[in-house]
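>>> With the sequence up front, the predicted model follows.
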Amino acid sequence: MRHLRTAAVTVGACALATGMTTLVAPAAGAITPEITNKLEIVLDASGSMADPAGDGTTKIVAARKALTTMVDGMDERTQVGMRVYGATAPPGKDTPQACSDSQQVVPVKKLDRPALKSAIHRYAPKGQTPTAYALQQAAKDLGDSGTRSIVLVSDGESTCSPDPCDTAKDLAAKGVNLRVDVIGFKVGKKARSQLRCVAAATNGKYFPASDTTGLTSALETVKTRATQSFSVAGKPVTGTRSSSDAPNIGAGHWTDTVPADGQTAKYYRLHHSMPGSSFLIGATSRPKVENSQLQLSVSTPDGTSCGSASPTAFGFAKSSRDLLTGVLSTAPRYDSSTCDSADLILKVEQSDWGKDAAGTPMQLDVVETPAPTNAEILKRDAPVSGTWPGLPVQQSRGTSAGGSGLADADRLEPGTTTVELLPGEYKFFKVSAGWGQQVQAIATAEQNPAYASKTSFRRLSTDILSPAGGVATDLFPKGMPKGDSGTLSHSDLLDDEGGRVAAVTAPIRMANRASYSNHLVASSVAGDYYVVVGLSALANGSDTVRTPLKIDLQVATPGTAGSDAPEFAPGQMVKSSAGVALGADGTPKGSNVADQKSAGDRSGEDETSKADRTAEAEKSAKSAKTEAAAVPEVESAEGTDWTLIGGVAGGAGALAILGAGAALALRRRG
């Protein structure tokens, strides 16, 4: 059975109360994409919500308080609405009127705090509990596209037919990309069983709450699951079910959705614009399910294989995986030129491991690289285990909010930047690196009583992704620095003294694209690399800590930029729409004008300074494109022209699964 993908919390008995994580606003000048996640609060306003909450107040008062806290903590870009049920029909028998008593009181739209708060306080406990009807209507309110969540808070079992569990199963069977997270507020055994079934049928989670504090905590967790955004960017494209009519995609950023599980796949056609060129293809998404995996494969039209890869979701909690990313290269590992001379077919499908992530927004990155003319003198890929370069103390770069994904990652210059994390959050930063350089990062967490080891069991992580996605972190580098408890790793548990983790890539070399080692494949192109820092929540989903944990993030790009750089035939160049122009030495010379300056240097910037910075960035970008070479510019998939000098490519291989620091076994989909 295909699982539903939406976070929904049913508010049984008209009470949704929650305290939600306040998302930090992006730094000035950072790209701020719209949040496409859609959330509807479903508030149970049945008569039982007038019962005591167990802490000196009533359930409805507790719900109002918790929901107000949740709304206050929501990101301004969140798409959110609200529906109530059991709020207008008089108490009594389960009449047709009572069993269809549900109203959308705030439409799903960009966050409107006044309207939501007014609706939260407007309704008092009154009627019956038509939970199934409310769920059906909420699914309609959210539409049929995008990532959709229902937050249902309920204090009792449904008093109307049909059984809400059957309704949830029907929604799942129809392929509705909807997840329902349910909070059971002081419910009995029968209601608990019913509400647990609703959550399970839609791949949501059930959270018990016995008082105002528990309700607020549960809603905090649910809100984070439902609204935390991963941004994708690019030109929309729809893969076909047959390779014969597959849409053409060239170098650039493209967006689609993950195909359904089973035998369903999506096909795309790649055309060589330069003889002997190769493609680097990356897939990145953020499924709302754990243990999900894609299969990327490229072949010629006659079926000859040109490589495959298995992007796998990873996360920072013990059993939670949040980000799915991986890269595939068509660069030959032997002397075969079959894949250099014909159109290629890209096939994207879900593997038979893990849970179904159908409908999840997915970003496809395609880079076309010419054959280098100096291939015989380029260094081959490095040994599987690289070396950690020395990392001296560097200057402070101030503070940065970080981004929620590749699309809005804050740019960092080498140095130390202070960031803050809440349990369950991870932040994205981008760092430019040229040919021959490495990217390295150390994240040091402060000592904070709220995260004491006896009560914490939270994991701090830092990892590095390549410009096309895919894990570039070297999992077993030599010469890693020592910490209080031994050699540093990219992931470790916090303790009473805080925590410290570190990550590094192999030297960036074009020859890495044909490696069998996945992290070397990801270290095969000069450009923007992504440093990801994460803090896991408690594995049982009951994390109540709202105290931000301060992290000092130090990044560096050791090595000589431009060393071992590829050369190409006259008029040939790497074709990409990554928004970065590389100089002849492979060093990034310009990027999107919105993030030309380090995010850490923007604090206190007024509008005049912003205008000056933008003008300066535009001038810098223009200059960079002139320096890049006197060759025609390449039109990207998004309509932006950028010239890249140098090579971009990668190799196929199994992805390293991050987070716990060890590979986690994927469950076979049942």
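That came in fine, so what should we check first? Numbering: from 1, shown residues only.
>>> When you work out contacts or count neighbours from here on, use the C-alpha atoms and nothing else.
Fine.
>>> any idea which residue sits dead centre in this structure?
residue 230 (3.6 Å; C-alpha atoms, centre = their mean).
>>> Mind telling me what element the nearest residue to that residue once chain neighbours are set aside is part of?
Closest residue to residue 230 apart from its sequence neighbours, by C-alpha to C-alpha, 6 or more residues apart in numbering: residue 405 at 5.0 Å. Assignment of secondary structure by DSSP states H and E places residue 405 within no helix or strand.
>>> number of nearby residues for residue 405?
Per other C-alpha atoms under 10 Å, the neighbour tally for residue 405 reads 23.
>>> quick one: it and residue 31, what's the gap?
Residue 405 is 11 Å from residue 31, where distance means C-alpha to C-alpha, to the nearest Å.
>>> And for residue 67?
Distance from residue 67 to residue 31, counting by C-alpha to C-alpha: 30 Å.
>>> Just want to know which of those two has more residues nearby.
residue 67 (28 against 17).
>>> So that one lies in a helix, does it not?
Yes: using DSSP: H, G, I helix; E, B strand; the rest coil, the secondary structure at residue 67 is a helix.
>>> So it is in contact with residue 120, correct?
Yes: shown here, residue 67 and residue 120 form a contact pair, counting by C-alpha atoms under 8 Å, at 7.3 Å.
>>> need the longest helix for this structure.
helix 607-628 (DSSP state H).
>>> need the next SSE after it, C-terminal direction.
As assigned by DSSP H and E, the chain's next helix or strand after helix 607-628 is strand 634-635.
>>> distance between that following strand and the chain's centre?
28 Å (C-alpha atoms, centre = their mean, to the nearest Å).
>>> Which other helices and strands does that strand contact?
Applying 3 or more C-alpha pairs under 8 Å, 6 or more residues apart in numbering; DSSP states H and E, we find strand 634-635 packed against strand 641-642.
>>> got another, please set it beside the one above:
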Amino acid sequence: MRAVVAGAVLCAASVLPGGSAVAAGAPGGSAYAFAEDDRSVAGARSTTDAALLKPGRTYRSSISRGVKLSYRLELDATTTAYVPVTLVPPANATVTASDGIRVSLQDADGTPCSYASARFGGGLSPRPLTALGMRETGKTLCQGDGPYYLLVERLDATGSESASSSGAWDLELAPVAEPRLEKAGATTAPEAWDSASPEALADDPGQRSGGAGFATARALEQGVWRTGIEPGQTLFYKVPVDWGQQLYATAELGSSSSDGGYVNGALDLALHNPVRGHVDDVARGYTGSQTTATVAPLPPVEYRNRYAVTDDVRGMRFAGFYYVVVHLSAKMADTFGKGPFGLTLRVRVSGTPHAGPGYAGQPEQHKLFEVTPQDRQAAAAGAAADSGGGDPAMKAVAVAGIGTGTALLVLLGAWTVVARRRAGAQIRVSAQKPTA
């Protein structure tokens, strides 16, 4: 009985103001939803003191301005490693276009395996930024086993004295290990694919709110989806894309009733692959009329895309959930009001899935580089990422997107069931007692 009540309470909390699920991704709020099982780890000023990161786990850390932090991984010679690092600035941070994050992965001799950076750009709006460090097998450098070091640096414009920028900013690190192939395949990237933009989807839009982080990204299947977004808010979605399939994504920001004004980089649409690696990023200004950001046509997902020259093609290297991330500039509030503004997402997945390349083992995250029937079911249902245990029935109710009134009815109904069963139990006990 307690489980019924607890499930109802959790369900109500997920939709009521002040509930933890709402607080994590509340409209207008820039709070990032870290994974519930994140482990705290401190970055070191020297590689000598670097804490160990283990693939398959996620970590939470922080970084101050002007500091370069080190973390350690222990890798074998046959595994490709990815370490996405997400920088989470506070909502009131003042940022410049060149502010952001830079990461690199190095071997024990200081040889760089990779460099990557992410910056806020012309929108000048604080939002989560992700850069990926990686060690790939089959290359010339960084091929031995042993310790490797992840170096993380927060980029800040010289002379920035903003109080909000001077404090420590949060980090989320999510290292992933990709097993070697059972049998080697082609080592050249495809040179041509269907790069024509498909016919726009004309379906009636369904309602689908977004998550507030990678860990809570809302699953989407092909279709047209609508929600509201407020200045400063970032919405996370995930779409299952199998081997041999292509993904197309468009975000449309609806028109405003306010006249005049212009916000540079108001709408930002980013695409990340299953290890959170950057694939593409498109920003659009806003004048009050509707505007659209569209991810460039990308090749079908294939293992050999990793041998391409351009980052967007290289990013489409494995099957799994691809993340569609939408941000609305905080500066929209000054010119066009607090919103919410209408947001329409059009997502298309085309192509016939085929078998994967054949890994010689499973990654630490089970079935990370494939699309399972359960993944497709989650996308069809619009499931939020599972952040822990709980009653499946209550999760199903939450997935359905119930409103506050419905949640209260569920809660009251649960209490009624419990009360009636307790009363019935007391009557049976009383009836069984011997009379004096």
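Arrived safely. The shown structure was predicted, so the numbers you read here are calculated from the model rather than taken from an experiment.
>>> Could you get me the TM-score between them?
The TM-score (TM-score structural alignment, normalised by the length of the second structure) is 0.70; 368 aligned residues with a C-alpha RMSD of 4.1 Å.
>>> circling back: which residue lines up with the residue nearest to the centre of the first structure in the second structure?
Under the alignment by TM-score structural alignment, residue 230 of the first structure pairs with residue 32 in the second structure.
>>> cool, residue 343 of the first structure as well?
Taking TM-score structural alignment, the alignment pairs residue 343 of the first structure with residue 147 from the second structure.
>>> Help me confirm that that match comes into contact with residue 73.
Yes: applying C-alpha under 8 Å as the test, residue 147 of the second structure and residue 73 come out as touching, 5.7 Å apart.
>>> The two: who's more crowded?
Neighbour totals were compared for residue 147 of the second structure and residue 73, and residue 73 leads with 21 against 15 (other C-alpha under 10 Å).
>>> Can I take it that that one is in a strand?
Yes: counting by three-state DSSP, residue 73 of the second structure falls inside a strand.
>>> That one: what's it in contact with?
Residue 73 of the second structure is in contact with 52-54, 147-150, counting by C-alpha atoms under 8 Å, 6 or more residues apart in numbering.
>>> Which of those sits closest to residue 39 of the second structure?
Taking C-alpha to C-alpha as the measure, residue 39 of the second structure lies nearest residue 53 of the contacts of residue 73 of the second structure, at 9.9 Å.
>>> The closest one -> the first structure?
So, by TM-score structural alignment, residue 53 of the second structure is matched to residue 249.
>>> For that match, give its distance to residue 345 of the first structure.
In this view, residue 249 of the first structure and residue 345 of the first structure are 10 Å apart by C-alpha to C-alpha.
>>> how many other residues sit next to residue 422 of the second structure?
Other residues lying near residue 422 of the second structure total 13 when counted by other C-alpha under 10 Å.
>>> Tell me which helix or strand it sits in.
Residue 422 of the second structure belongs to helix 404-432, assigned by DSSP H and E.
>>> Show me what counts as buried in that helix.
With burial defined by 16 or more other C-alpha atoms under 10 Å, the residues of helix 404-432 of the second structure counted as buried are 404, 407-408, 410-411, 414-415, 418.
>>> helices or strands next to that helix in the packing?
helix 2-15.
>>> Give me the packing partners of the helix it packs on, helices and strands only.
Here helix 2-15 of the second structure touches helix 20-25, helix 392-399, helix 404-432, going by 3+ C-alpha pairs under 8 Å, 6+ apart.
>>> those strands in the stretch 201-350 of the second structure, which residues are they?
Counting by DSSP state E, counting those that start in this stretch, the stretch 201-350 of the second structure has strands at residues 206-207, 218-219, 223-229, 234-241, 246-253, 263-272, 278-286, 291-294, 320-328, 341-350.
>>> Let's have those in JSON lines, adding distance to residue 18 of the second structure and mean neighbour count.
Output for these, formatted as JSON lines (distance: least, C-alpha to C-alpha, whole Å; neighbours: other C-alpha atoms under 10 Å):
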{"stretch": "strand 206-207", "distance to residue 18 of the second structure": "22", "mean neighbour count": "14"}
{"stretch": "strand 218-219", "distance to residue 18 of the second structure": "20", "mean neighbour count": "28"}
{"stretch": "strand 223-229", "distance to residue 18 of the second structure": "18", "mean neighbour count": "20"}
{"stretch": "strand 234-241", "distance to residue 18 of the second structure": "19", "mean neighbour count": "27"}
{"stretch": "strand 246-253", "distance to residue 18 of the second structure": "27", "mean neighbour count": "22"}
{"stretch": "strand 263-272", "distance to residue 18 of the second structure": "27", "mean neighbour count": "22"}
{"stretch": "strand 278-286", "distance to residue 18 of the second structure": "31", "mean neighbour count": "20"}
{"stretch": "strand 291-294", "distance to residue 18 of the second structure": "32", "mean neighbour count": "20"}
{"stretch": "strand 320-328", "distance to residue 18 of the second structure": "22", "mean neighbour count": "26"}
{"stretch": "strand 341-350", "distance to residue 18 of the second structure": "22", "mean neighbour count": "20"}
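>>> nearest to residue 371 of the second structure, of those strands?
Set against residue 371 of the second structure and scored by C-alpha to C-alpha, the strands of the stretch 201-350 of the second structure come closest in strand 320-328, at 5.2 Å.
>>> Report the distance from the closest one to the chain centre.
Using C-alpha atoms, centre = their mean, the distance between the centre of strand 320-328 of the second structure and that of its chain works out at 6 Å.
>>> what's the answer for stretch 576-583 of the first structure, then?
23 Å.
>>> So what does residue 218 of the second structure match up with in the first structure?
Looks like residue 218 of the second structure aligns to residue 410 there (TM-score structural alignment).
>>> got the contact list for the residue nearest to residue 546 of the first structure when sequence neighbours are not counted?
Using C-alpha to C-alpha, 6+ apart and skipping residues adjacent in sequence, the residue nearest residue 546 of the first structure is residue 422, 6.5 Å away. Counting by C-alpha under 8 Å, 6+ apart, residue 422 of the first structure makes contact with 21, 535, 545-549.
>>> hmm, 7 Å instead?
Listed by C-alpha atoms under 7 Å, 6 or more residues apart in numbering, the contact partners of residue 422 of the first structure are 535, 546-549.
>>> nearest to residue 241 of the first structure, of these?
residue 535 (38.7 Å).
>>> which residues does the aligned partner of the closest one in the second structure contact?
Under the alignment (TM-score structural alignment), residue 535 of the first structure maps onto residue 328 of the second structure. For residue 328 of the second structure, the contact set (C-alpha under 7 Å, 6+ apart) comprises 230-234, 266-268.
>>> Farthest-apart pair in the residues you listed, please.
230 and 268 (12.9 Å).
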